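Undergrad: I would like to see how this sequence folds:
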Amino acid sequence: MNKVLRFSRNELTFEKFLELTLKNLSDYFSELNPGKSFENFKIEILDKVWVTDNPELEDPYEILCTLLSSDDREKIAKHPMGPMVVSCAYLVRAIEAHRADKLNYAWSYMVDSRYWCGVALASRGIDSAYHKTKVETRKETAKSGADARAKKFEPLVQEAYRLTRALKPATKGWRSRNHAVQTIKQQVLDFSAEKSADVKPLSEKQIEKTLHEWLKNMPDANELFPAKVN
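TA: Alright, predicted model coming up:
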């Protein structure tokens, strides 16, 4: 499943709209042509539009007639690829206008490109689009929540890392990761209690399991803890 690209509204600059529209059109092209990638979309559709589009044309059918060979015109006019090609034409014009610093034209073309992109996507059916968006939104929400929780615990993680390095036995080092866990766990619990205003204190019942997970992911874990011998 292609990932749905989403931005908050305050992030939607011209460049973000461009990225979003290219992603939408490329994904749609791939759905119509299973196995084909963005590179195929670029070569077979976008590059061709870039070379042959006539910016003086505004009628969608005339745009299609210019961009497609005579054998394709009648068929493509009613084909789902038609709106996609028209969207590409307006998108190319938007890019060119933006490069020329004609921002009013750039945004005007972008609006038309987004409209025809929407027409293309709507042909898949609202149920498909809605389901795909909701699934990816739930995934992103869950990921954001996990990232936020991880960020809150980051000071505790870093303290555990610091103690592990600082208290490493000078001569033979740690006998195992568990050796380090047993040595630092009380100090980490104490540090967690001190930080209780910022993050929920660590549980004494879960401290060993938590520390094992943290220390396992230390960047220098391989140097600090001996490898297990099978």
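
Undergrad: contacts and neighbour counts: CA atoms only from here.
TA: OK.

Undergrad: what about Phe14, distance to Asn24?
TA: Look at Phe14 and Asn24: by CA to CA, to the nearest Å, they are 15 Å apart.

Undergrad: next one: Trp174
TA: 52 Å.

Undergrad: same deal with Phe17?
TA: Phe17 is 10 Å from Asn24, where distance means CA to CA.

Undergrad: who's more crowded, the two?
TA: Neighbours were tallied for Phe17 and for Asn24 using other CA atoms under 10 Å; the higher tally belongs to Asn24 (21 against 18).

Undergrad: let's see this one next, to set against the first:
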Amino acid sequence: MLGQAGARSKNEKRELVKKFAFDEVRKRMRPGGWQAMSHAVLAVQDDVIAYSAQVGYPLKKPEPKNESENEVHRTLAKWLSEMPDAKQIFQFGNGGNK
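TA: Presented below is the predicted three-dimensional model:
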């Protein structure tokens, strides 16, 4: 029972962090969407890391030597690709056609 409650709590915290990331990406988006998902990830990464620590689902801060390829970057990119409106927000290499 305690294991299930702990897992549920962890999942709830992860969902809070995902929602925060989604909201930040939408809030910072320029008209026409993001040119690349990696731009969005880098734009929100530090704030998402800080928020994740506040809610008890800490994401690791990236190592300065390899900021573009780290666990947090991959996690955020995966989450952002799952956004319901991802096709409208990110250009996905299709020349901007939505």
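
Undergrad: next, show the common contact partners of Phe17 and Asn24 of structure 1.
TA: Common contacts of Phe17 of structure 1 and Asn24 (CA atoms under 8 Å, 6 or more residues apart in numbering): none found.

Undergrad: any buried residues in the helix ranked longest in structure 2, and which?
TA: Of all the segments of type helix in structure 2, defined by DSSP state H, the longest one is helix 2-28. Neighbour counts over helix 2-28 of structure 2 (16 or more other CA atoms under 10 Å) mark 13-14, 16-22, 24-25 as buried.

Undergrad: can you tell me the closest non-neighbouring residue to the residue nearest in space to the middle of structure 2?
TA: Closest residue to the average C-alpha location of structure 2: Leu76 at 3.2 Å, with CA atoms, centre = their mean. Using CA to CA, 6 or more residues apart in numbering and skipping the chain neighbours, the partner closest in space to Leu76 of structure 2 is Val41 (6.2 Å).

Undergrad: and the one you found, what's its match in structure 1?
TA: Aligned counterpart of Val41 of structure 2 in structure 1: Val181 (TM-score structural alignment).

Undergrad: who's in contact with that match?
TA: Counting by CA under 8 Å, 6+ apart, Val181 of structure 1 has contacts 208, 211-212.

Undergrad: quick one: these as TSV, columns for distance to Ser87 of structure 1 and secondary structure too.
TA: Formatted as TSV, the contacts of Val181 of structure 1 follow (distance: CA to CA, whole Å; DSSP: H, G, I helix; E, B strand; the rest coil):
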residue	distance to Ser87 of structure 1	secondary structure
Glu208	57	helix
Leu211	53	helix
His212	53	helix
